[in-house]
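Novice: Mind looking at a prediction? Sequence and model below.
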Amino acid sequence: MSDAAPRLTTFAEELLRSPFPLRVRAWDGSESGPPDGPVLVVRHRRALRRLLWRPGELGLARAWVAGEIDVDGDLYTALDRLSGFVWERQAQRPSPRDPGVRSALRSLAALGGPLPPPPPPVEEIRRRTGPLHTRRRDRQAISHHYDVGNPFYEIVLGPSMVYSCAYWDDAGAPGGAVTLEKAQRAKLDLVCRKLGLTADQRLLDVGCGWGSLAMHAAGEYGVRVTGVTLSREQAAYARKRIAEAGLTDRIEIRVQDYRDVRDGPYDAISSIGMAEHVGATRYLEYARRLHGLLKPGGRLLNHQIARRPEENEAAYRVDEFIDRYVFPDGELSPLGSTVSTLEQAGFEVRDVESIREHYALTLRRWVANLEAGWARAVRLTSPGRARVWRLYMAASAVSFERSRIGVNQVLAVKTPRGGASGLPLRTRVWS
């Protein structure tokens, strides 16, 4: 009897008490659900055992990475419908003790079979123990995410090799004339202008990645740059690019923790997409260290993804898929918390620019790059790793589009005692 898909649909609807928004196609050939739009394909009953043993996002993520579930049709539409289905009904989720839920779980167990849970895909990082954000643990987390091979990142990021959101104008919308590379260059230049860089100043680039901002700042503004990263692969790649561009006399790349930088003062500090790795327990220390490394009047540009504040902040938990497969130990903070902590560390916050929509556009370009280079990406890493990145980037794009997360550039100044910040009187006139 081919009835797996209707039974799966019934399970989801009993759990969340609402019609399931996608058509389901099961391994036995059965289908169920609305006829239009993308189809959730359950290729193997093993996916159900993963869900039984780890209900929620981690079980689904493991099934996705293992190739046991997939989407036939537009991935963004599927993720948008699924995320809305879950997001809007979290408060309505019934208790596991509810008779209807218990009946649905028994049905799912019968459908998935009695075997024990399958082992997690090899791409999943092992659960960590001990204190968060020690130097050793941060090195391991960064290595998991960034040391998967520079050629893989070349496929995803394109020639700019910038791993943070680009800065688009209206031509950057789908079908527009602006390329990802031009939009990334616009972002790098925006950062330099906000920092007010001039020739022979010293810039510290915290989390310098593959060296793109350091090269732009040195090449276009004549500054001397120190870039720090915990990724040895990033550092090697950046040094090679810098040498090829003839900028070794102006840029130094170090494999170094930001907590170990001792050679201030700097005229300016950039932290672009790095603070998400710092963690709430270390954020004040991070802010104070950067404040201490700046000269009076020096500027900090902190470019950081933010989440919405929880009604009960103590109940906030990290996304399990992101923590196990993408950014181990990464944490998002609300914008208000970031601004308050920077001020507590002694900074004067002078400008906050939300560029949420820009990240959604950037992520869609990265996904398109990955899909276009799929076969090579799989050869360079693994099928599971490529699936992790496709899901993570597409789901993140939907989250930015739906304003579930945001990204902000916060410009802060180590204002001298005399109060002269050195910033222009009119905001957004960066020079």
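Specialist: Okay, I see it.
Novice: can we go C-alpha only for contacts and neighbour counts from here?
Specialist: OK.
Novice: what helix or strand is residue 102 on?
Specialist: Assigned by DSSP states H and E, residue 102 belongs to helix 99-112.
Novice: for residue 117, same thing?
Specialist: Judged by DSSP H and E, residue 117 forms part of no helix or strand.
Novice: ditto for residue 237
Specialist: helix 232-244.
Novice: so how far is that helix off the chain centroid?
Specialist: Mean C-alpha position of helix 232-244 versus that of the full chain (C-alpha atoms, centre = their mean, to the nearest Å) differs by 23 Å.
Novice: Need the contact partners of that helix.
Specialist: Residues outside helix 232-244 that contact it (C-alpha atoms under 8 Å, 6 or more residues apart in numbering) are 146-147, 149-150, 209-212, 215, 229, 248, 251, 253-255.
Novice: quick one: which of those sit in strands?
Specialist: 229, 251, 253, 254, 255 (DSSP state E).
Novice: Okay, one more to line up with it:
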Amino acid sequence: MSTTPSTADRLRTLFQPVLRGGTPIRLRAWDGSETGPADAPALVIHDRRALRRLLWKPNQLGLARAWVAGEIDVDGDLYELLLRLATVVWNEDGGGDRPGALRLLREAASLGVLGPQPPPPPEEVRMPGRAHTRSRDRRAISHHYDVSNDFYRLILGPSMVYSCAYWRDDESTLDVAQRDKLDLICRKLGLRKGQRLLDVGCGWGSLAIHAAREYGVEVVGVTISREQADLARKRAAEAGLADRVEIRLQDYREVTDGPYDAIASVGMAEHVGPAVYAAYAAILFRLLRPGGRLLNHQIAARTDTTAVDADDPSFINRYVFPDGQLVPLGTTATLIEDAGFEIRDVEALRPHYALTLREWSRNLEAHWDEAVELAGLGRARVWRLYMAACALAFETDRIGVNQILAVRPHEDGRDPLPMTRAWMMP
């Protein structure tokens, strides 16, 4: 005797382009019906509108729009669900064997989801004009950083450091690991009292304050986020370092007061883009004195196949980092060397970023209601998905993060660094 398929069973047909046929997750429909393994995390569809999004975009962007809008959710472990959806989360085309178009249309019609493509949630951004002009870069940075300093403090903790921490052992805390990362950078740069440090993309001033307080250097920090600049100045003044820390609302292309003894670029170069990276590296080379050191801390695509460009229609580029671009480590190293630098050390920190993102995610979950109040429900949902997905990308070696230490050579060939790495150690 035939039985009428449940709403959840019919949903599985519609989700086939996304689920790749045998993906082991549960589906729960708005009427409470379920299908799939009982012990698997459940993708919960609250609203038929989510299905219309997926009919139009059967890939990560369709899923992301439904997630940000609150039309789908997860019951169970978000990380586990994302791992099981990895093929669509990390591939744009949706791929897989799709059921016949007529069958899809019949199921969609029976569920009442046919219709025009719904508009994306208001948190989605499309950047007008040519990528990486100064005006477009300001808009892209403002979209991500000018949200709420208090929102970032909830997630990042008191350190207000928005790049991967440096975990010496399993007993470390996020704040200690971030302090250790700042100190690692200062040691690699060989900072000494009286030197000048340029902090490109200085964020909320944490590295600038640490370098000035612990190493006695004078620091110029530049950012194009107004909220970051305002808070960084306030934090430097509260630390009694306003005479040694200058925070500028300034594009790196506008810095002309070199030479500096050292330059740090931490979590900033991902926003530059490979098309203008050669010019970026040339500017830093020109601003650094001969014998000076550059510390470039940058997320990298693991291979050319995982590279991300500014026109990528992915969740990350539409909701998190507009115009953010990732290239392999080798591409970045070549561009830095082409500018005239000599690379002297490279340290991979991929596992460190996975741990850091897990801690940020815990902070968000622990302060969820306050985060929603500060940034709005849609933005909070963006961050929940973004940090979990990125943690998994680092854990599964899809992306990495590296510190490149480079020097501007002396014209007479003198070696500006000691012969061994002992000076890097604490």
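Specialist: Sure thing, it's come through. Worth saying up front: this structure is predicted, and the values here are computed from it rather than measured.
Novice: Mind checking the TM-score on these two?
Specialist: The TM-score (TM-score structural alignment, normalised by the length of structure 2) is 0.94; 422 aligned residues with a C-alpha RMSD of 2.2 Å.
Novice: max-length helix in structure 2?
Specialist: Looking across structure 2 with DSSP state H, the single longest helix is helix 377-395.
Novice: what's the following helix or strand past that one aligned against in structure 1?
Specialist: Using DSSP H and E, the helix or strand that follows helix 377-395 of structure 2 in sequence is strand 399-407. Residues 405-413 of structure 1 are the counterpart of strand 399-407 of structure 2, counting by TM-score structural alignment.
Novice: ok, back up a step: could I get the buried residue list for the helix holding residue 237 of structure 1?
Specialist: Residues 232, 233, 234, 235, 236, 238, 239, 241, 242 are the ones in helix 232-244 of structure 1 that count as buried (16 or more other C-alpha atoms under 10 Å).
Novice: cool, stretch 84-95 of structure 1 as well?
Specialist: Applying 16+ other C-alpha under 10 Å to stretch 84-95 of structure 1 flags 85, 94 as buried.
Novice: cool, and stretch 23-31 of structure 2?
Specialist: Those would be 24, 25, 26, 27, 28, 29, for stretch 23-31 of structure 2 by 16+ other C-alpha under 10 Å.
Novice: okay but the last one is in contact with residue 46, surely?
Specialist: Yes - under the criterion of C-alpha atoms under 8 Å, residue 29 of structure 2 lies in contact with residue 46, with a separation of 6.7 Å.
Novice: Identify the residue of structure 2 aligned to residue 255 of structure 1.
Specialist: For residue 255 of structure 1, the residue aligned by TM-score structural alignment is residue 249.
Novice: My read is that its match contacts residue 224, right?
Specialist: Yes - with contacts counted by C-alpha under 8 Å, residue 249 of structure 2 reaches residue 224, the gap being 5.3 Å.
Novice: tilt between the lengthiest strand in structure 1 and strand 405-413?
Specialist: If you go by DSSP E, structure 1 has its longest strand at strand 294-307. Going by axes from the mean of the first three to the mean of the last three C-alpha atoms, to 10 degrees, strand 294-307 of structure 1 is angled at 170 degrees with respect to strand 405-413.
Novice: hmm, back to that, the helix holding residue 102 of structure 1: average distance to aligned residues in structure 2?
Specialist: Average distance between helix 99-112 of structure 1 and its aligned residues in structure 2, after superposition and using mean C-alpha distance after the TM-score superposition for structure 1, equals 4.2 Å.
Novice: Give me the contacts around that helix.
Specialist: 4, 7-8, 10-11, 14-15, 45-49, 52, 94-96.
Novice: again with stretch 71-79 of structure 2
Specialist: If you take C-alpha under 8 Å, 6+ apart as the criterion, stretch 71-79 of structure 2 is touched by 40-50, 66-67, 81, 388-389, 392.
Novice: How about stretch 266-273 of structure 1?
Specialist: Stretch 266-273 of structure 1 has contacts (C-alpha under 8 Å, 6+ apart) with 163-164, 191, 195, 197, 201-208, 290, 293-295, 297-305.
Novice: And stretch 322-337 of structure 2, by the same measure?
Specialist: Residues outside stretch 322-337 of structure 2 that contact it (C-alpha under 8 Å, 6+ apart): 125-127, 131-132, 137, 140-141, 143-144, 270-274, 277-278, 281, 299-304, 306-311, 316-317, 343, 402, 404.
Novice: if we go to 6 Å?
Specialist: Contact with stretch 322-337 of structure 2 is made by 140, 270-271, 273, 278, 281, 300-303, 307-310, as judged by C-alpha atoms under 6 Å, 6 or more residues apart in numbering.
Novice: just stretch 383-395 of structure 2 next, same as before
Specialist: 354, 357, 399.
Novice: Let's see the PyMOL selection covering just the buried ones among those.
Specialist: To isolate the buried subset of the contacts of stretch 383-395 of structure 2 in PyMOL, counting by 16+ other C-alpha under 10 Å, use the following:
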select buried, resi 354+357+399
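Novice: Of the contacts of stretch 383-395 of structure 2, which is the nearest to residue 175 of structure 2?
Specialist: Nearest to residue 175 of structure 2 among the contacts of stretch 383-395 of structure 2: residue 357, at 13.1 Å, using C-alpha to C-alpha.
Novice: Translate that closest one into the numbering of structure 1.
Specialist: Aligned by TM-score structural alignment, residue 357 of structure 2 pairs with residue 363 of structure 1.
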